[in-house]
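Q: sharing a sequence plus its predicted fold:
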Amino acid sequence: MTPLYRLLTELAAHKAVSRVAGSFAKSRLSRKLIPLFVKAYNIDASESEKHLQEYESLNAFFIRRLKPGMRPVDPDPAALVSPVDARVVALGSAKEGVIPEVKGQDYPLEELLHHNPRVIHYRDGFYIVLYLAPSDYHRIHAPATGECVESEHVPGRTYPVNEFGMRRIRRVLSRNERLITYIRHTFGEIALVKVGALNVSGIRYVGGEPGFVRAGDELAYFEFGSTVVVLTETGTFTPRPDLAVGQKVRVGERLGTLHLPQEKMTAQCAPGEASSGTVMVKNTVL
């Protein structure tokens, strides 16, 4: 990164710059850019709940809702579903509290989760990093049915989280503004980390902080952004076999299966069933 480009990136990441960009995007002047935005990013406007001319600003279009039924949710209560329309940029198991090699960088969970005591439960859990391009639908939905037991807003910068930012800016996901939601489900807990980005100064809950949610319910939205990191507790998730880096996923699409940790599943087996190779959890065969 050249010194000039680094300086420009640092300046653009300041809240003041984000506020100026955000103010314009929310103004009526920006509505003239909506057709250009749709064309430039090849957005399927037919999915939107309103016609383009009904949106009063570029920001209003950016945080648009979709028509009912556009994103069916996997009905299996054990499914972990995608909370966003996005591209998978990294996935795998954390190693002793570190997410390894995300675009060449390691991310300590302590930093990503802002030193929350809950981090101990995620030390060797599964992670999925999802990047939302400007063309994507930008509302964030619950990845599982459960109770939102804690949320935290972490102030930070708004560095870009595109390919350049992820590779060249040191631990960008842990330095940018974040909104973290912890959801307690039947088999454990999920941490949903919503990361702001360049000119993405707003991560907003829908209707205030959520309580009980069902998989697919609206949780929040980005005002121009960004990245979502899904974390599962150690031993509570198995990804679907074909889930891979570079793959596009949509809201409600199954990412894999939630289950009890292996030691708890074994303890629940009847003595005569322990060696059968089949474990029954809440009437679901895993």
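A: Noted; the coordinates are in hand. Fair warning: this is a prediction, and the values are worked out from it, not measured in the lab.
Q: please make it C-alpha for all contacts and neighbour counts, starting now.
A: Will do.
Q: now for stretch 39-46, what's the gap between its first and last residues?
A: One end of stretch 39-46 sits 13 Å from the other (CA to CA, to the nearest Å).
Q: contacting residues around that stretch?
A: Val38, His51, Leu52, Pro134, Ser135, Asp136 (CA atoms under 8 Å, 6 or more residues apart in numbering).
Q: looking at those, which one is closest to Pro239?
A: Pro239 has its nearest neighbour among the contacts of stretch 39-46 in Asp136, at 23.0 Å by CA to CA.
Q: roughly how far does that closest one sit from Val149?
A: Between Asp136 and Val149 the computed distance is 28 Å (CA to CA).
Q: same thing with Pro35?
A: Noted for Pro35: a distance of 40 Å to Val149, by CA to CA.
Q: can you tell me the centre-most residue of this structure?
A: Val228 (2.4 Å; CA atoms, centre = their mean).
Q: which residue, other than its chain neighbours, is closest to Cys148?
A: Ile183 (4.4 Å; CA to CA, 6 or more residues apart in numbering).
Q: put this beside the first:
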Amino acid sequence: MTAMDDIRPAPPAPAAPALPRWIAKLTDIESVNYALTNWLPRRSATQAMGWLSKVEQPLVAKASIALWRTFCDVDLSDAAEATWPSLHAAFIRRLRPGARTFRADAQQLSAPSDGIIVASGRIASDSIVQAKGRRYSIAELTGGEGEAYIGGSFVTLRLTAGMYHRFHSPQDAVVERVRYFPGDCFNVNPPALKRVDRLYCRNERATVRLRLDDGTPVLLVPVAAILVAAIRLTFLDTVRLLRERSDPVATLATPVAQGEEMGWFEHGSTIVMLTPAPFVLADGVQTGDRVRAGDVLFDRVVIEEI
């Protein structure tokens, strides 16, 4: 059982103001939500938001954090700090001690992040579910790494804009390969998942291949989204990787313990987690669940020899 690193606790942040009813009703209309978050110039909006979020001017920071908390479901009660110098600092906040506990045993895998399970199930072929009525190829998603996971299981975790944005190792393992894919920055919310074919394969993303102690591979695919669409890894300089290599692939041998921080999103996004057989979804885990980093997602089915 591995708890997150100790961080000095802070008093809880004040509650966010309620969203005006007419705005809430408008954004609840799927077609309007999709149009507002995908028809605008996505890359330009993302670059502008990335710049604004990092402005460390007290009035700008206070106003932008207040606006973020008004429009998003933000829970800061478990944050390590109560104030931040910028919106970006609030996005990538750390948590107070004990806020998450990773409790998978040697035959299980933990959730690498907080999130909502938007899709899950067995991997019967190269095609897996994006949303009802839409599927995509894991070979395309991963750049050809998907074959090892056919017969296994998957979970897709959506991190909303207000959630804790850091992700962690689901088990004791070694990070052996990272590949970064440049791409678009579509929103990854339900209205977009229902309308955009192969959305995860089109967005900016990375594949992070872990190798468990017994040699079993596990693949994490962090997928970026609109507004501050960057993925950052704690064990690899991703900016340098993109800048210096025409084919941004890194071969590594970096050990990570279960619960150890692996990286963060600079806004809400998605992690697709692929596991080979004999891993299956843990009892009670299903699409629609809201999980927290450290919750058990997968069990290894142990077949006893007769």
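A: Here it is on my side, so go on. Treat the numbers as computed from the prediction; the structure is a model and nothing was measured.
Q: returning to that earlier point: ok, Asp136 and Val149 of the first structure, which is more surrounded?
A: A count of neighbours by other CA atoms under 10 Å puts Asp136 above the other of Asp136 of the first structure and Val149, at 21 against 13.
Q: what residue of the second structure takes the place of the more buried one?
A: Applying TM-score structural alignment, one finds that Asp136 of the first structure aligns to Met163 in the second structure.
Q: how about its match, what does it touch?
A: Asp73, Val74, Asp75, Asp114, Gly115, Gly268.
Q: okay, and the second one sits in which element?
A: In this case it means Val74 of the second structure. Val74 of the second structure is part of no helix or strand when elements are defined by DSSP states H and E.
Q: quick one: the aligned partner of it in the first structure from Ala133 of the first structure, how far?
A: Counting by TM-score structural alignment, Val74 of the second structure lines up with Ile43 in the first structure. For Ile43 of the first structure, the distance to Ala133 of the first structure (CA to CA) stands at 11 Å.
Q: give the contact list for the residue mapped onto Gly125 of the first structure from the second structure.
A: In the second structure, Gly125 of the first structure lines up with Gly152, judged by TM-score structural alignment. When contacts are counted by CA under 8 Å, 6+ apart, Gly152 of the second structure touches Arg122, Ile123, Ala124, Leu274, Thr275, Pro276, Ala277, Pro278, Phe279, Val280.
Q: next one: Leu109 of the first structure
A: Gly97, Val98, Ile99, His115, Val119, Tyr122, Arg123.
Q: which of these are buried?
A: Gly97, Val98, Ile99, Val119, Tyr122, Arg123 (16 or more other CA atoms under 10 Å).
Q: mind checking what the first one lines up with in the second structure?
A: Per TM-score structural alignment, the equivalent position to Gly97 of the first structure in the second structure is Asp126.
Q: doesn't Gly146 make contact with its match?
A: Yes. Using CA atoms under 8 Å, Asp126 of the second structure is in contact with Gly146, at 7.0 Å.
Q: so what sits against both of these two?
A: Ile138, Ala139.
Q: translate Val149 of the first structure into the numbering of the second structure.
A: By TM-score structural alignment, Val149 of the first structure lines up with Glu176.
Q: for Phe222 of the first structure, helix, strand, or coil?
A: strand (DSSP: H, G, I helix; E, B strand; the rest coil).
Q: that one: neighbouring residues, count only.
A: Neighbours around Phe222 of the first structure, by other CA under 10 Å: 25.
Q: distance of it relative to Arg6 of the first structure?
A: Distance from Phe222 of the first structure to Arg6 of the first structure, counting by CA to CA: 25 Å.
Q: Ala21 of the first structure now?
A: For Ala21 of the first structure relative to Arg6 of the first structure (CA to CA), the value is 19 Å.
Q: give me the more crowded residue out of those two.
A: Neighbour count, other CA under 10 Å: between Ala21 of the first structure and Arg6, Ala21 has more, with 17 against 13.
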